[in-house]
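Trainee: With the sequence up front, the predicted model follows.
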Amino acid sequence: MHSPYFHVAIIITLLMSNSWLNAGWWETVTAVIPNLTGFTLGGFAIIVTFGNDEFKNIIYKTDKTEEHSIIATIGATFVHFVTLQILSILLALYSKSTFFVLPDNRCIIAVMDRMNIDVDKLIVISRSIVWFVSYGVFIYALVTAIAATLAIFRLMYNYQTYINSNEDE
C-alpha cells in the first residue's frame, strides 16, 4: 500500500484506539457511511454529466502522455471511494457480530485448557484485530474523501482551462 491516504488512515486509526477498542463504535459507521455513500453517488452522477459536448470529448479522450482519460481517473477514484464505504459498513456489521460472550461449553474450554490457551485472551486479541481492521477501513473511507475532492478540483481546473481557451479564440 503506497497510498499516502492509507498511511494517514492507519495513523488516525491508531490514534483513535479508544474508539474502536470499545463496543458500539460500529453505530458511528452505520450512521455516517450510508449518507456519505448517497452523497458520493449523487456527486458522481453530476460529474459524469458536467460540461458541454466539446468539453466531454476532451475529458473522455486520452493523449499520448496519459494512460487514462481524465474522466476514467475520476471514475476510478470514486469507485475506490464507494467500495471502501460499502466495505466499511460490511466490516462494521461483522464486527458487531463478533461482540459476544463465549458460551460455557465445557468441551471447548477443556480442549483450550489442555492446549494452554486462555480463551478470554484469545477472544480479546482476535476481537481487537478485527475491530482495528474494520475501523481502519472506515477511517480510510473517510480519508479518501480528500482524494475524491481533489479529483473534482482537477476536473474544475480543466474546465476553467477549457473555458479560458475558448474565450481567447
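Mentor: Cool, the structure landed. Residues are numbered from 1 along each chain as shown.
Trainee: going forward, measure contacts between C-alpha atoms and count neighbours the same way
Mentor: OK.
Trainee: State the distance from Val82 to Leu155.
Mentor: Here the criterion is Cα to Cα, to the nearest Å. By it, Val82 lies 19 Å from Leu155.
Trainee: Of the two, which one has the most company?
Mentor: When Val82 and Leu155 are compared for neighbours, Val82 comes out ahead with 21 against 18, by other Cα atoms under 10 Å.
Trainee: Just name whatever secondary elements the helix or strand containing the more buried one is in contact with.
Mentor: Assigned by DSSP states H and E, Val82 belongs to helix 70-97. Contacts defined by 3 or more Cα pairs under 8 Å, 6 or more residues apart in numbering; DSSP states H and E place helix 70-97 against helix 26-48, helix 53-60, helix 119-168.
Trainee: next, the one to line up against it:
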Amino acid sequence: MGEFLRIFGSYWKNYGGWGALLGSPFLWLATVAGILVTYRFLDGSWAELALQTVPAVLGFTLGGYAILVSFAASDFRHAIAGKEADEETSPLMDISAAFYHFFAVQTLAFVYAFISPVFYDFNILTDALQFEYNSIVILFSEIGTFIFTFIGCVLIIYTVLMILATAMRIYSLLEDYDDALTSANNNNETDE
C-alpha cells in the first residue's frame, strides 16, 4: 500500500492536484454535457455504453504511452527529462502524469459502470417487492438515480474528452521540442 500511495502522490503532484482537476475545461465540459444527457440515460444504458467504449479507449491510451516510453533511450527523452529551476515538473513527468490521469479516469469510469447494475437492480427489486412508497421515498429514489446516472455520464464523457486533452499535451510537448531543435539548429548555423 505504501508504494501505491507514493506513486499516486507523485502522479497527483505532477498532474497539478485539485487545482488542475477542478480547473480543467474538459471536466467542466463533461459536467455540462452530463447535465444535458443524464435524463436520456436514467435507465442505466450509459453503463453498457461505457463497458463497450472504455476498453477501446484504454487500448488507445496504452498504445500512446507505449510509444512515449519507447523513446526512453532516445535523445528525445533526454531532452524532455529534468525540470528547469523555475518549473515544478519536467516535461517528461508532465506528460507521464497526463497519461496516468487518463488511465485513472478510464479505470474509475469502467469500475463505476461495472458495479452500476447493483444500484439499478436495487431500484428494480424495491419496485418488484412493491414496497409501500410515500412521496418522500420516491423523491429520494429519483434523486439518487439521477445523481448516480449523472456521475456515470460525467465519467464516460470525461474519459472521451481526455483523448483530446492528452493529445493536446503531447502536441504541446512536441511543439516545445521542435522549438528547442529549431533554436539549436539556428545557433549551429550562426556559429558556422
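Mentor: That came through, no problem. Note that the coordinates shown come from a computational prediction; the quantities given were computed from them, not determined experimentally.
Trainee: Report the buried residues of the helix holding Val82 of structure 1.
Mentor: Residues of helix 70-97 of structure 1 classed as buried by neighbour count (16 or more other Cα atoms under 10 Å): 70-71, 74-75, 77-79, 81-82, 84-86, 88-89, 91-93, 95-96.
Trainee: Repeat that for stretch 137-150 of structure 2.
Mentor: Thr145, Phe146, Phe148, Thr149, Phe150.
Trainee: Can you classify Glu88 of structure 2 by secondary structure?
Mentor: Following DSSP: H, G, I helix; E, B strand; the rest coil, Glu88 of structure 2 is assigned to coil.
Trainee: Please say which position in structure 1 it maps to.
Mentor: Glu88 of structure 2 maps onto Glu67 of structure 1 when the alignment is built from TM-score structural alignment.
Trainee: Count the residues that sit near its match.
Mentor: 10.
Trainee: for Thr40 of structure 1, same thing?
Mentor: Neighbours around Thr40 of structure 1, by other Cα under 10 Å: 19.
Trainee: swap in Thr65 of structure 1?
Mentor: Around Thr65 of structure 1 there are 6 residues (other Cα under 10 Å).
Trainee: show me what contacts it?
Mentor: With Cα atoms under 8 Å, 6 or more residues apart in numbering as the criterion, no residue contacts Thr65 of structure 1.
Trainee: And Leu29 of structure 2, by the same measure?
Mentor: Counting by Cα under 8 Å, 6+ apart, Leu29 of structure 2 has no contacts.
Trainee: which residue lines up with it in structure 1?
Mentor: Leu29 of structure 2 maps onto Val8 of structure 1 when the alignment is built from TM-score structural alignment.
Trainee: so which strand or helix has its match?
Mentor: Assigned by DSSP H and E, Val8 of structure 1 falls in helix 4-15.
Trainee: Could you pull up the average distance between that helix and structure 2 after superposition?
Mentor: Its matched residues in structure 2 lie on average 1.0 Å from helix 4-15 of structure 1 after superposition (mean Cα distance after the TM-score superposition for structure 1).
Trainee: Buried ones in that helix, by neighbour count?
Mentor: For helix 4-15 of structure 1, by 16+ other Cα under 10 Å, it's Tyr5, Phe6, Ala9, Ile10, Thr13.
Trainee: Tell me if I'm right that the fourth one and Gly136 touch.
Mentor: Yes: the pair Ile10 of structure 1 / Gly136 is scored as a contact, 6.3 Å apart, by Cα atoms under 8 Å.
Trainee: okay, the helices and strands packed on helix 70-97 of structure 1, which one's buried deepest?
Mentor: helix 119-168 (a mean of 16; mean count of other Cα atoms under 10 Å).
Trainee: follow-up on the earlier one: would JSON lines of the helices and strands packed on helix 70-97 of structure 1 with distance to Met1 of structure 1 be doable?
Mentor: Shown next, in JSON lines, are the helices and strands packed on helix 70-97 of structure 1 (distance: least, Cα to Cα, whole Å):
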{"stretch": "helix 26-48", "distance to Met1 of structure 1": "23"}
{"stretch": "helix 53-60", "distance to Met1 of structure 1": "28"}
{"stretch": "helix 119-168", "distance to Met1 of structure 1": "12"}
